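>>> Next come a sequence and a model predicted from it.
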Amino acid sequence: MIKAGIIGGSGYTAGELLRILANHPQAEIDFVYSTTNAGKEVASVHQDLLGEVNINFTGNANQDVDVVFLCLGHGQSKAFLEANSFSENTRIIDLGNDFRLTKDAVFQNKQFIYGLPELNRETIKTARYIANPGCFATAIQLALLPLAQKDLLNNDVHINATTGSTGAGVMPSATSHHPWRMSNMSHYKAFEHQHLGEIGQSLKQLQSSFESELLFIPNRGDFTRGIFATLYTKLPANFEEIITLYKDYYKNEPFVNVTTNAISLKLAVQTNKCFISLEQKGNYLLITSVIDNLVKGASGQAVENMNLLFGLEETSGLKLKSSGF
């Protein structure tokens, strides 16, 4: 059994990670670290785990676990690793944004690999340290990777994506707490969202000539979880060939489904799946991509990476199904 530790155990991503690991056939939860909740029962904070996870939060991390998941706020993982050390045999998976960009990928002689399996699977398998992708970044990259592989991203890409309130974290803010968000909608960080860097980096990994703009409008949605993203770019190509291109790219991917049918957010919620829908509108390709921001966009993808690191079946613990009603 893989012994797993979680750092920063009281947030939404940690709660989702605990839900998945509690039912993983080849992993066990060794500790859940939280300085604010040390000594409390995990289920007193994550009430959906009552009867599932019967341990207490701790203020001490076991340095010899097999894998550590860092579920800290963005920018806090470096500080934690500077103050705490783990065994050389311990794999580290960071769910924050500290190590996602190439310029930040080496830290304390640790080489972090960008953990998007559909792009870097073989490199992930031999890595020790993983930078888990962002949620918006995952949905958008999966929508565009097949085009980049064939050098077809030669025009600006317009992106409009809406995320659930869990994407803003567990602590309520002026724009994330329920009374403000209910029956409301707004955009934020237009054209300058922090995930744009990692998206562009991955696209250039496949298409070195990529210089087009990613015109990204992120929105706050009136729902708790999921990302619904629509993208369009000028691409005067045979539509049947584009469909074949996408299906070929993802034919061996266990969590990505390509269709020409209309799709909705509920298809992906509570699962580690991404659904991609393709439509042709004149000379434009319209792509819809939906994921669960807490699963494929965070904790599920982190477990997927853990499975790859330890040579397990990639879908182990992640055979989750959505509810359509």
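The structure has been received and is ready for your questions. Everything quoted here is computed from the prediction, not taken from an experiment.
>>> only C-alpha atoms for contact and neighbour calcs from this point on.
Fine.
>>> Contacts only, for the closest residue to residue 25 other than its chain neighbours.
Once flanking residues are discounted, residue 25 sits nearest to residue 317: 6.4 Å by CA to CA, 6 or more residues apart in numbering. Going by CA atoms under 8 Å, 6 or more residues apart in numbering, residue 317 touches 20, 21, 23, 24, 25, 303.
>>> Narrow those residues to those that are buried.
Those of these that meet the buried threshold are 20, 21, 24, 303, by 16 or more other CA atoms under 10 Å.
>>> With adjacent residues omitted, what lies nearest to the residue located most distally from the centre of the chain?
The outermost residue of the chain, judged against the average C-alpha position, is residue 282 (32.2 Å), by CA atoms, centre = their mean. Spatial nearest neighbour of residue 282, chain neighbours left out: residue 236 (7.7 Å); criterion: CA to CA, 6+ apart.
>>> Number of residues surrounding the one you found?
Look at residue 236: counted by other CA atoms under 10 Å, it has 12 neighbours.
>>> what sits against it?
282, 283, 284.
>>> and the gap between the first one and residue 239?
I take that to be residue 282. 10 Å (CA to CA, to the nearest Å).
>>> Equivalent analysis for residue 166, please.
36 Å.
>>> Between those two, point out the one with more neighbours.
residue 166 (20 against 16).
>>> Three-state assignment for the more buried one, please.
helix (DSSP: H, G, I helix; E, B strand; the rest coil).
>>> next up, a second structure to put side by side with the first:
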Amino acid sequence: MKESVGIIGANGYTGSELVRLLAFHPKVEIKFLFSRSNFGRKISDLYPDLDSICDLTLTNEVDEADILFLCLPHKESQNWLRENPVPDGTLIIDLGNDFRLDGKFGNRNFVYGLPEIYFDEIQDSKSISNPGCFATAIQLALLPLAKENVLKDVYTTGITGSTGAGQSLQATTHFTWRNDNISAYKTLNHQHVDEIIKQINRLNEEKVELHFVPWRGDFARGIFTSSIIGCDLELEKIYSLYKNFYKDSPFVKISAKPIDMKQVVNTNFCVIQIEKQGNKIAVHSAIDNLLKGASGQAIQNMNIANGWEQHLGLNLKSLAF
């Protein structure tokens, strides 16, 4: 028998991507799609690309399900859970940032859902907090070096597509503004910095300072980051560290060749490349912000928590052209 799934906030980008992926997952079936703002409409009315795979109508009533995905605006998951108590046996995966820094909520303790370092904890949990998109890309780029205790001051730039800002219309997501345009935002003050530092400092003995400048790009989806770090290790040794660190991580690929964002768009993969000049290295990483940075990683966490193969529902090819 398949596990039943409910998606809370199904009308957003991450919710609709969950619908697209779960419709082909062999172990689950979507039971209901919750939306306060669009209930009564079919999900395919909002996203015509789903017309051939899902004919469910959005509802504002909550039904019981084995698995719940919370795809709500940041800081709304706690409010929703207070208003809608969920049985202890239900697996909850929160795609917001409510529980990334402090996982305690009532009798639940949300595990940080980065499978590459918390696989065992995710496997035993009924409460999972999905990492942020930039946080995922930057952490995966830095964790092997943190384990070697070589991080101190890290300078990172990263560019993201318009879907990273969510579905709500804003001046900076309008086509006429984004087209042929790039800008920095939340310079040195992005909300994912604390999340990244918390996890990096668990591995790195010396306190790490992360100086992060995010950019808006004139494309729809994807993230590309570059981190500059002082490091005296030889490049061959660094590559060896990365390959060993991620040897059991099926969605992280280490490349000796230059990488680009299109290698990962529409996949749950993260690709990483390292360059070195003198005593400085540049670590590049690329992910799809809606998949490995959100919905894909949430499904990966669901698979792990249920003891299923990590790739289920996630065998996707990148959009190279």
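Perfect, I can see it now. Every value quoted in this text rests on a predicted model; they were computed, and no experiment measured them.
>>> And the TM-score between these chains?
Aligned and superposed, the two chains score 0.98 in TM-score terms (TM-score structural alignment, normalised by the length of structure 2); 320 aligned residues with a CA RMSD of 0.8 Å.
>>> and the two most separated of the buried ones among the contacts of residue 317 of structure 1?
24 and 303 (9.2 Å; CA to CA).
>>> shared neighbours of those two, anything?
Joint contacts of residue 24 of structure 1 and residue 303 (CA under 8 Å, 6+ apart) are 317, 318.
>>> Spatially, which residue comes closest to residue 113 of structure 1, not counting chain neighbours?
In space, residue 113 of structure 1 is closest to residue 130, 4.9 Å off (CA to CA, 6+ apart).
>>> Tell me the counterpart of the one you found in structure 2.
Residue 130 of structure 1 maps onto residue 128 in structure 2, with residues paired by TM-score structural alignment.
>>> Now for its match, which secondary structure element holds it?
Here residue 128 of structure 2 sits within strand 127-129, counting by DSSP states H and E.
>>> Report the mean distance between that strand and its aligned residues in structure 1.
Mean deviation of strand 127-129 of structure 2 relative to structure 1 after superposition (mean CA distance after the TM-score superposition for structure 1): 0.5 Å.
>>> Just the residues contacting that strand, thanks.
With CA under 8 Å, 6+ apart, strand 127-129 of structure 2 has contacts from 91-100, 103, 108-113, 122, 301.
>>> mind redoing it with 10 Å?
For strand 127-129 of structure 2, contacts defined as CA atoms under 10 Å, 6 or more residues apart in numbering pick out 68-70, 88-105, 108-114, 121-122, 298, 301-302, 305.
>>> Narrow those to those in strands?
68-70, 91-94, 104-105, 108-109, 111-112 (DSSP state E).
>>> Could you pick out the buried ones from those residues?
68, 69, 70, 91, 92, 93, 94, 109, 111, 112.
>>> What lines up with the last one in structure 1?
Which is residue 112 of structure 2. Checking TM-score structural alignment: residue 112 of structure 2 goes with residue 114.
>>> burial of the nearest residue to its match once chain neighbours are set aside, as a residue count?
Distances taken as CA to CA, 6+ apart place residue 131 nearest to residue 114 of structure 1, at 4.9 Å, with adjacent residues excluded. Using other CA under 10 Å, residue 131 of structure 1 is surrounded by 25 other residues.
>>> Could you measure from residue 131 of structure 1 over to residue 74 of structure 1?
Per CA to CA, residue 131 of structure 1 is found 12 Å from residue 74 of structure 1.
>>> Quick check: neighbours shared by the two?
In contact with both residue 131 of structure 1 and residue 74: 94, 95, 96, 97, 98, using CA under 10 Å, 6+ apart.
>>> Which single one of those residues is nearest to residue 276 of structure 1?
Nearest to residue 276 of structure 1, judged by CA to CA, of these is residue 95 at 23.6 Å.
>>> correct me, but that closest one touches residue 116?
No: with contacts counted by CA atoms under 10 Å, residue 95 of structure 1 stays clear of residue 116, the gap being 12.0 Å.
>>> Need the residues touching each of those two.
The contact lists of residue 95 of structure 1 and residue 116 share 130, 131, 132, 133, 134, 301, 302, where a contact means CA under 10 Å, 6+ apart.
>>> Most widely separated two among those residues?
Among these, 130 and 134 lie farthest apart (CA to CA), at 12.4 Å.
>>> Need the residues touching each of the two.
Common neighbours of residue 130 of structure 1 and residue 134 (CA under 10 Å, 6+ apart) are 95, 100, 115, 116.
>>> got the contact list for the first one?
I take that to be residue 95 of structure 1. Applying CA under 10 Å, 6+ apart, the residues contacting residue 95 of structure 1 are 13-14, 69-74, 77, 115, 130-135, 297-299, 301-302.
>>> quick one: the residue farthest from the centre of structure 1 and residue 234 touch, right?
Yes: using CA under 10 Å, residue 282 of structure 1 is in contact with residue 234, at 8.9 Å.
>>> those strands in structure 1, which residues are they?
2-7, 27-33, 67-70, 91-94, 106-107, 110-114, 129-131, 157-163, 186-187, 214-220, 227-234, 256-259, 274-281, 284-291.
>>> by how many degrees do the second one and strand 2-7 diverge?
I take that to be strand 27-33 of structure 1. 20 degrees (axes from the mean of the first three to the mean of the last three CA atoms, to 10 degrees).
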